[in-house]
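Novice: The following block contains a protein sequence and its predicted model.
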Amino acid sequence: MTVRTLGVEEEFLLVDRRTGRPRAVGQAVLAAADELTGELQQEQVETGTRPCHTLDELSAQVRAARHTAATAAAGAGVALAPLATSPLPVEPTITPSRRYAEMARRFGLTVDEELTCGCHVHVAVDSPDEGVAVIDRIRPWLAPLAALSTNSPFWGGEDSGYRSYRTQVWQRWPSAGPYAPFGSAERYRAFVDAALGTDTLLDEGMVYLDARLSCRHPTVEVRVADVCLEPDDAVLVAALVRGLVQTAADARDTAPDPVRTELLRLAAWRASRTGMEGELLDPRTWRPAKAPEVLDALVAHVTPALEEAGDLRVVRELLDAVVYRGTGARRQREVLCRTGDLAAVVRDAVHEP
């Protein structure tokens, strides 16, 4: 078997190193590094890896991309923070572009408050037909993946009560979240065309499903994860996504789980609320189970694919590390408990160049 390539895109906050508040210097940071891309708000920046074959290669590229972004941020007088929401209050500054200006006109407060940072994983597929077969079959396991990455407990200077409040903010977009099976590439395309025909979305790039066919690459793109505090966690999420993609492709002749979209929304909410520290909905039963048990079930589900890619040992080690130390959300709350200072939470998260 030829191992599928995978890649990661990560979004980061640009913050004042002393106060911890996001600063609108995205344009200056982009000018310092061609490898970076801009986002909706000027208080953030995005990195991306090249397609990788191995987890070692991916890990090196994730770290190199973070280093490049952190160096460019330092040159602009700010720091790079892998936080999925700002712990401190912020009024984001939209990046100048005709597209973003039209988004602001159409979506109002959703755009005004949309300063969130995600981690998007791309895995190669052979064709749109294979890609749709994959996204139809990975739906039950996307919420556990989201729980594994939770890194946004604070919003507007307050504890949100969620491990991933980014997920709650992201659900405001009309095209975001879980989806029903499509059945074929033709039906997926028909859905996209119908969505665009409503004149609600600006373009295909705004089809914000939890998993979709990439507009720019021959890949499936999984979009449920917060940007991870630790680069190892981003590698873990990507490895599990590749395992899910291969497992789903191998099961193309088997009908996808018919679980209703409404139940998937409940699973996504639970993952956002408690992350790895509570109970998730177990896709094998659709009943609550402890989060580590559900993640163990995910690994078991994709073990043949992980073995074929040579990823199983690394995945188990990285998952054990997350279960032991917790996700970024837990780390953020621990720092606040110790210091009583949200600015200290941001400073603790800063990625040094």
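Specialist: Sure thing, it's come through.
Novice: Could you use CA atoms for every contact and neighbour count after this?
Specialist: Will do.
Novice: Find the residue at the geometric middle of the protein.
Specialist: A225 (2.6 Å; C-alpha atoms, centre = their mean).
Novice: OK, contacts around it?
Specialist: Shown here is A225, whose contacts under the criterion C-alpha atoms under 8 Å, 6 or more residues apart in numbering are 118-120, 145-150, 237.
Novice: Tell me if it really is in a helix.
Specialist: No - assessed with DSSP: H, G, I helix; E, B strand; the rest coil, A225 is strand; it does not lie in a helix.
Novice: Could you check how many residues crowd around the residue nearest to it when sequence neighbours are not counted?
Specialist: Leaving aside its sequence neighbours, A225 sits nearest to A146 (C-alpha to C-alpha, 6 or more residues apart in numbering; 4.8 Å). Residues near A146, counting by other C-alpha atoms under 10 Å, number 26.
Novice: Then P82?
Specialist: Per other C-alpha under 10 Å, the neighbour tally for P82 reads 27.
Novice: I'd guessed it sits against R347; true?
Specialist: No - judged on C-alpha atoms under 8 Å, P82 makes no contact with R347 at a distance of 10.7 Å.
Novice: thinking again about what came up before, what's the closest of the contacts of A225 to H301?
Specialist: Nearest to H301 out of the contacts of A225 is L145 (C-alpha to C-alpha; 13.0 Å).
Novice: Secondary structure element for the closest one, which one?
Specialist: Using DSSP states H and E, L145 sits in helix 142-148.
Novice: before we move on, back to that, could you save the contacts of A225 as JSON lines and add columns showing distance to V111?
Specialist: Below are these laid out as JSON lines (distance: C-alpha to C-alpha, whole Å):
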{"residue": "G118", "distance to V111": "16"}
{"residue": "C119", "distance to V111": "19"}
{"residue": "H120", "distance to V111": "20"}
{"residue": "L145", "distance to V111": "26"}
{"residue": "A146", "distance to V111": "22"}
{"residue": "A147", "distance to V111": "25"}
{"residue": "L148", "distance to V111": "26"}
{"residue": "S149", "distance to V111": "23"}
{"residue": "T150", "distance to V111": "22"}
{"residue": "V237", "distance to V111": "27"}
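Novice: structure B:
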Amino acid sequence: MRTVGVEEELLLVDPDSGDPKALSAAVLARASLDDPGQDVFEKELYGQMLEFATHPQTDMADLGAEIVRCRKEAARHAGEIGCAVAALATSPLPVSPSISMNDRYQWMAEHYGIATREQLVCGCHVHVAVESDEEGVAVLDRIRPWLPVLAAISANSPFWQGRDSGYHSYRSRVWGRWPSAGPTELFGSAERYHRRVADMVATGVILDEAMAYFDARLSERYPTVEIRVSDVCLHADTAVLIASLVRGLVETAAREWRAGREPVDHSVSLLRLAAWQAARSGLDGELLHPATMLPQPAESVVRSMVEHTGDALSGTGDLARVEEAVAGLLRRGNGARVQRELMDRTGSLRDVVTECVRRTQS
């Protein structure tokens, strides 16, 4: 059974005002003091962010428990220095991001200008084990059209600088400003994948392989594929659903490759439209169906993903749990819908943040 690991980026906020707080260095110092040698929490590009990574897991219940535990530990460490954590992909309240100080981040600030200064967004990355780079690239080629559906499910960033953006996932639109971000063409082989990344680095536009910010890529550190399209999810159970679906997609794609089935050759232009549509409407409108690239109701497309991955999900014992989670998600809505409902009810973005702080740990 393939292992799965999740990386989540959390927003550090003032517990009273809801304003983002640039206290990541202090939170990390507190975490190291409480647990010397801890390797769960990491610094991110901005001082208002804190990242954690789970261990590789095979059982989704164990993965969910670890996500909840890491969120609670992050909240505890943050609380000890007077701030809180919120699983929000963008700050609902206005913010001036504070760039963390190291050579890499300073290089980004100098080269990318205002795009770096406005990139305070929080994502969720899912790593799934693969047997080889060749299998990994075969997977990347075959999951491309399904990635916007994951983005719609996870969408959790409707507000930007104190205003409603009109999108369910505005994070993805901001993230797309990086020169290497977005969907990719078919690679066909591991050799062609690595050559493409090397050619990108050689241009000098990106610093190194780690800046190949594809929607899905081979991890440079682990024997995994890394799927990077999701907003950080407001609710931990949605993050588990995303991880379950990602593993199902990876296993389904690997089986197709071994069976000699060619990937669907949708153009990058169409994939970009599908990603835009997912960011715009989330689960509350239409999505482009991965097979046809024609619009269908979001609920129908999400259920098509479950059907597409059904055999793989059955093989890992996840199908019933995924079906139940999808039904619950479609009733409750993604994080963007929840945030807007909170805003409609309270009329206060500060109250939205306060409630999201609570839900981050629930």
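Specialist: Arrived safely, thanks for sending. This is a predicted model, so every value here is computed, not measured.
Novice: what TM-score do we get after superposing?
Specialist: Here the superposed chains carry a TM-score of 0.98, computed using TM-score structural alignment, normalised by the length of the first structure; 351 aligned residues with a C-alpha RMSD of 0.8 Å.
Novice: hmm, back to that, which position in the second structure pairs with the residue nearest to A225 of the first structure?
Specialist: Aligned by TM-score structural alignment, A146 of the first structure pairs with A151 of the second structure.
Novice: What of E46 of the first structure?
Specialist: By TM-score structural alignment, E46 of the first structure lines up with E51 in the second structure.
Novice: show me the contacts for that match.
Specialist: 7-10, 41-44.
Novice: Where neighbours are concerned, which of the residues you listed has the most?
Specialist: The most crowded member of these, judged by other C-alpha under 10 Å, is L10 (30 neighbours).
Novice: In terms of helix, strand or coil, where does it fall?
Specialist: Here L10 of the second structure is strand, with the state taken from three-state DSSP.
Novice: any idea how far it is from L45 of the second structure?
Specialist: According to C-alpha to C-alpha, to the nearest Å, L10 of the second structure and L45 of the second structure sit 12 Å apart.
Novice: swap in M200 of the second structure?
Specialist: Distance, M200 of the second structure to L45 of the second structure, using C-alpha to C-alpha: 22 Å.
Novice: tell me the helices in the stretch 1-150 of the first structure, going along the chain?
Specialist: According to DSSP state H, counting those that start in this stretch, the stretch 1-150 of the first structure carries its helices in the segments 26-31, 55-75, 98-107, 109-112, 128-138, 142-148.
Novice: got the ones you listed as CSV, with distance to Y324 of the first structure columns?
Specialist: Below are the helices of the stretch 1-150 of the first structure laid out as CSV (distance: least, C-alpha to C-alpha, whole Å):
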stretch, distance to Y324 of the first structure
helix 26-31, 35
helix 55-75, 20
helix 98-107, 41
helix 109-112, 36
helix 128-138, 26
helix 142-148, 12
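Novice: quick one, strands of the stretch 201-350 of the second structure?
Specialist: 216-218, 224-231, 286-288, 295-297 (DSSP state E, counting those that start in this stretch).
Novice: counterpart of the first one in the first structure, which residues?
Specialist: By that I understand strand 216-218 of the second structure. The aligned range for strand 216-218 of the second structure in the first structure is 211-213, by TM-score structural alignment.
Novice: And for stretch 69-83 of the second structure?
Specialist: Counting by TM-score structural alignment, stretch 69-83 of the second structure lines up with residues 64-78 of the first structure.
Novice: circling back to that earlier point, point out the most buried one among the helices of the stretch 1-150 of the first structure.
Specialist: Of all the helices of the stretch 1-150 of the first structure, helix 142-148 has the most neighbours on average by mean count of other C-alpha atoms under 10 Å, namely a mean of 27.
Novice: And that helix, what does it pack against?
Specialist: Helix 142-148 of the first structure is packed against strand 219-226, helix 231-250, helix 261-274, helix 291-309, with contacts defined by 3 or more C-alpha pairs under 8 Å, 6 or more residues apart in numbering; DSSP states H and E.
Novice: Wait, the residue nearest to A225 of the first structure touches R273, no?
Specialist: No - taking contacts as C-alpha under 8 Å, A146 of the first structure lies outside contact range of R273: 10.6 Å.
Novice: what about the nearest residue to L218 of the second structure once chain neighbours are set aside, distance to H308 of the second structure?
Specialist: The shortest distance from L218 of the second structure to any non-neighbouring residue, by C-alpha to C-alpha, 6+ apart, is to V225 (4.6 Å). Separation of V225 of the second structure from H308 of the second structure (C-alpha to C-alpha): 19 Å.
Novice: Trace T303 of the first structure over to the second structure, please.
Specialist: Per TM-score structural alignment, T303 of the first structure is aligned with G310.
Novice: Its match and L33 of the second structure: what is the separation?
Specialist: 45 Å.
Novice: ok, now P145 of the second structure?
Specialist: P145 of the second structure is 44 Å from L33 of the second structure, by C-alpha to C-alpha.
Novice: likewise D208 of the second structure?
Specialist: 32 Å.
Novice: With D265 of the second structure instead?
Specialist: Remark: distance between D265 of the second structure and L33 of the second structure (C-alpha to C-alpha) = 51 Å.
Novice: before we move on, what about A181 of the second structure?
Specialist: A181 of the second structure sits at a distance of 36 Å from L33 of the second structure (criterion: C-alpha to C-alpha).
Novice: Show me what H125 of the second structure aligns to in the first structure.
Specialist: Aligned partner of H125 of the second structure by TM-score structural alignment: H120.
Novice: now swap in G188 of the second structure and tell me
Specialist: Using TM-score structural alignment as the criterion, G188 of the second structure maps onto G183 of the first structure.
Novice: Okay then, goodbye and thanks.
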